[in-house]
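Colleague: What follows is a predicted protein model with its sequence.
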Amino acid sequence: MDSPLLENIDNSCSNVEEEKTPNTVVKRFGFESKKLWKIAGPAIVTSICQYSLGALTQTFAGLVGDLDLAAVSVENSVIAGLAFGVMLGMGSALETLCGQAYGAGQIRMLGVYMQRSWVILFITALILLPLYIWSPPILRLAGQTAEISDAAGKFAVWMIPQLFAYAINFPIVKFLQAQRKVLVMLWISVVVLVLHTFFSWLVIFKLGWGLIGAAVTLNTSWWVIVIAQLLYIFITKSDGAWSGFTWLAFSDLFGFVKLSLASAVMLCLEFWYLMILVVITGRLENPLIPVDAISICMNINGWDAMIAIGFNAAISVRVSNELGAGDFKAAKFSVWVVSITSVSIGVVVMIGVLLTKDYFPYLFTTSVPVANETTRLSALLAVTVLLNSLQPVLSGVAVGAGWQSLVAYINIVCYYLVGLPAGIILGFKLGLGAEGIWSGMIAGIVLQTTILIIVTSIRNWKKEAEEAESRVRKWGGAISYDQ
């Protein structure tokens, strides 16, 4: 039980915050925006830096040759992409639990939750190992050419250490985000990105290590991030959220696994969706140029998605914290603020893509045919970045509120029963190629986003706060707050 002194301090802080909260909608919007940007700003920079590790490796590989670009692109998009989706999804259970526990004042449970997630994600990494070891036949079975599959498979085996870095990193990220300790992740990621850029140039170009050099630098960069974040947590104790290793990490694992699996299914269905675009494109005739072009577009889309992922993290923290504290009105208002902000940025990025469509491909390739094909696909890329400015935000709301299972069903229907079949029909049956495949899959994103908007709008937020209270009691002890 928390001490009366701590409860009084918490209540006093809450009252002060309420007194400072503006009354008009415009002022409330600005007040909430400040809260969101304190989390979203550093989270966006962190996400961009960490995404850029793989993207820069892909860029350096593309400047070496088309096959190297295809190998790194396919490994990043398919093998590592699949593993990234699983690990991030499993780790995202902490967004619900840590966020709501933090809002409810159950700080001591955050470290226990993180350790439980480490146990689960380490086992998950072991299960995913065959995907890396036998990636060439898996990629050929998925439709990639033998040349691309063998090159990507060689790179995948060298990237196994990254898989285990994911297992430790994602729980750490959710643990720190729930406490709004995002600046430390920002600085670590920025420093590592600078070092990664230099050593990638040195190893890949100057020393001529090629794909092996790319794998060594990428693995090292991810592990430096993990070790630096762990040192921060162990040294600072994270204001009481970390109290050392405990056997409690192995208790209640079944229920924790259930929530982790629900989170994983929800996020994997989203994360893999555009990844599948690269795989399907590999089944076209003469796929090397379309695969390279789509990979470049997915690279740009990935960088833009990091902005939305930053807002995803911010709204997940805000919603889970406010629901954990019982303030469902603040949680609902946060959703509107972050949605408007993220979509506004998406419009700007969309315009930027269209204005630079003849230029940005040459940042990734020296091949004129690949650049021309990328330019042809730029209109679809522009539409995708606009949609992806809102869709991850709504997913963040779902994670913060604990709706993972519901959204998983929505994703199955929209993405895999509507969007994917539509893409296959347009791309292969109607002969529209990569443009047809992508267009059909965009239809799935539109449908999913529309449904999530409706679900978020009609949800009973007071009931969500009550369910958050029940969830915190189940996982970390009783709390109390005024209704």
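Modeller: That came through, no problem.

Colleague: hey, let's count contacts and neighbours off CA atoms from now on
Modeller: OK.

Colleague: what helix or strand does G444 sit in?
Modeller: For G444, the host element (DSSP states H and E) is helix 433-458.

Colleague: typo on my end, it should be N286
Modeller: According to DSSP H and E, N286 maps onto no helix or strand at all.

Colleague: those helices in the stretch 251-400 of the chain, which residues are they?
Modeller: Using DSSP state H, counting those that start in this stretch, the helices of the stretch 251-400 of the chain run over residues 253-281, 288-325, 328-355, 368-376, 378-387, 391-401.

Colleague: which helices and strands sit right next to the third one?
Modeller: Right, the one you point to is helix 328-355. helix 25-64, helix 288-325, helix 378-387, helix 391-401, helix 461-476 (3 or more CA pairs under 8 Å, 6 or more residues apart in numbering; DSSP states H and E).

Colleague: Among these, which comes closest to I188?
Modeller: Set against I188 and scored by CA to CA, those come closest in helix 25-64, at 8.4 Å.

Colleague: Show me which residues of the closest one are buried.
Modeller: Neighbour-count burial for helix 25-64, counted by 16 or more other CA atoms under 10 Å, picks out 28-29, 32-33, 36-37, 39-64.

Colleague: and here's the other structure:
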Amino acid sequence: MGSAATDKLLPESGKEEEEEEEKQLGKRLWVESKKLWIVAGPATLTRASMFGVFIISQAFTGHLGNTEMAALSVVFQLLTRFSIGILMGMSSGLETLCGQAYGAKQYHMLGIYLQRSWLVETAVFLLLIPIFIFSAPIFRLLGQTEEISLMANVISLWYIPIIFSYVFLYTLQMYLQTQSKNMIITWLSAVTLILHGFCSWILVDKLGLGIPGVMISMNIASWVPIVGQLIFVFYGGCPQTWTGFSLHAFAELWPVFKLSISSGVMLCLELWYNSMLILFTGHTQDAQIIIDALSICLNINGWELMFSFGFLAAASVRVSNELGRGSAKAAIFAIKVVVATSITVEAVLWILVLAFRHIVSYIFSSSVEVADEFSDLSLLLAFTLILNSIQPVLSGVAVGAGWQVIVAYVNIICYYCIGLPIGLLLYYVGHLDVKGIWIGMIIGTFIQTFVLLYYVYKTDWDKQVAIAKERVNRWVLPAPDEKENDSSI
């Protein structure tokens, strides 16, 4: 009897344990998802706001004339994206340092890392200035007309203060989001977007200032959020991590420079790779129709990338925080949750694109030819969206762990030694035009994603914890209160 009773109870006990494990897993998923969206939500909205500022500027410029519109687009697509790639990429090096230091509770180091990044990126910005001052010859060399080149040169000069603002914009974003304090960025971005629309209306439509009016409004929109973030940081928003300006910021600049440059190269290789489609589209037959259809694809992909960059930021923050805290298992769990969440969101977009591929283009164009071309390209767009659900997350993991140099090499091989040559082969030999280039790019991105997935899977995360601890300890300085205690002794 006793034995039978015991046998009967054993399955129930096992079932209770399974239920308890499921509850614990559900609780962990809920907690991790909240941490993820605290970073990903504001990061997504912030980038959408920044993209919105350019869209508003483009709309007002379009009413001034075709030359002004073309000049603004050329400056943005070539010079500005080039600069953004460098400065935003370099700022991701700060994300590695701040994220791991915050996880290790070395809070006072975040402010010092921030100041060091300001110094390093300001030096790089000074090297970029001549490109904007003498941009007209560059545009002529790239085949632009004299009229567009001269107008683009005028816009480029107005862009110099905006480019300088990126030194502070991206570093402050990385600094704040590693502490999960980026809601202030979101609110300021929303205010900036509204302010930019109002200022553009006053300066362009009411005062008739033309291009200077658009650029003055863009400069205001660039600096308002920075001033707001600096006030937040300096006046009590980050009491643990901002302890004032320090002369220590001028020390250890070379290691920061190396990490920042490797981060910049990693991101630039990705941004420039995605610009290849635009470069080759103008040489195809029926270029105007293809350009219009491709522009719709790139607009959809651009808005979708807002989510991807949000998940990239979330992956970076969560991984760097957990490595700095010393928890390899938590870092692995965070990666799984971010990847699963990103795939779920992107899968919804993937289904929508395929389901409405015959309708979506009419939002942007009334041309039947453009609609047919878009429908033809939509399958490639769908594959791109799926890859965007994984690849940026893995880049975020790389930033969080400090693998920027490794990923830069992977990007060079997969993108430029495999993907681009295959695309050119399909373009010239296979006569697939833009689709050939795009297929090659997808192949390169797929291989890069597979390599990074394998690398993440094979990584010894306990070893990564030790590396993160060594990095934090190597650069750590005594906290201000510790110095006071030492001096009193």
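Modeller: Alright, I've got the coordinates. Just so we're clear, the structure is a prediction, and the values are computed from it rather than from any experiment.

Colleague: ok so, going back, going by neighbour count, list what's buried in the helix holding G444 of structure 1.
Modeller: For helix 433-458 of structure 1, by 16+ other CA under 10 Å, it's 433-449, 451-452, 456.

Colleague: what's the closest non-adjacent residue to the one residue sitting closest to the centre of structure 1?
Modeller: Centroid check for structure 1 by CA atoms, centre = their mean gives I309 as the closest residue, at 5.6 Å. Nearest non-adjacent residue to I309 of structure 1, counting by CA to CA, 6 or more residues apart in numbering: P392, 6.2 Å away.

Colleague: With distance to T197 of structure 1 added, can I get the helices of the stretch 251-400 of structure 1 in JSON lines?
Modeller: Shown next, in JSON lines, are these (distance: least, CA to CA, whole Å):
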{"stretch": "helix 253-281", "distance to T197 of structure 1": "25"}
{"stretch": "helix 288-325", "distance to T197 of structure 1": "16"}
{"stretch": "helix 328-355", "distance to T197 of structure 1": "24"}
{"stretch": "helix 368-376", "distance to T197 of structure 1": "23"}
{"stretch": "helix 378-387", "distance to T197 of structure 1": "26"}
{"stretch": "helix 391-401", "distance to T197 of structure 1": "28"}
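
Colleague: Relative to W209 of structure 1, which of those is closest?
Modeller: The nearest among the helices of the stretch 251-400 of structure 1, by CA to CA, is helix 288-325 at 21.7 Å.

Colleague: That closest one: average distance to aligned residues in structure 2?
Modeller: Compared with structure 2 after fitting, helix 288-325 of structure 1 deviates on average by 2.0 Å (mean CA distance after the TM-score superposition for structure 1).

Colleague: before we move on, back to that, how close does the residue nearest to the centre of structure 1 sit to L88 of structure 1?
Modeller: In this structure, I309 of structure 1 and L88 of structure 1 are 12 Å apart, going by CA to CA, to the nearest Å.

Colleague: likewise G143 of structure 1?
Modeller: G143 of structure 1 is 26 Å from L88 of structure 1, by CA to CA.

Colleague: neighbour-wise, which of these two wins?
Modeller: L88 (25 against 16; other CA atoms under 10 Å).

Colleague: wait, doesn't the more buried one sit right on A264?
Modeller: Yes - L88 of structure 1 is within contact range of A264, at 7.1 Å (criterion: CA atoms under 8 Å).
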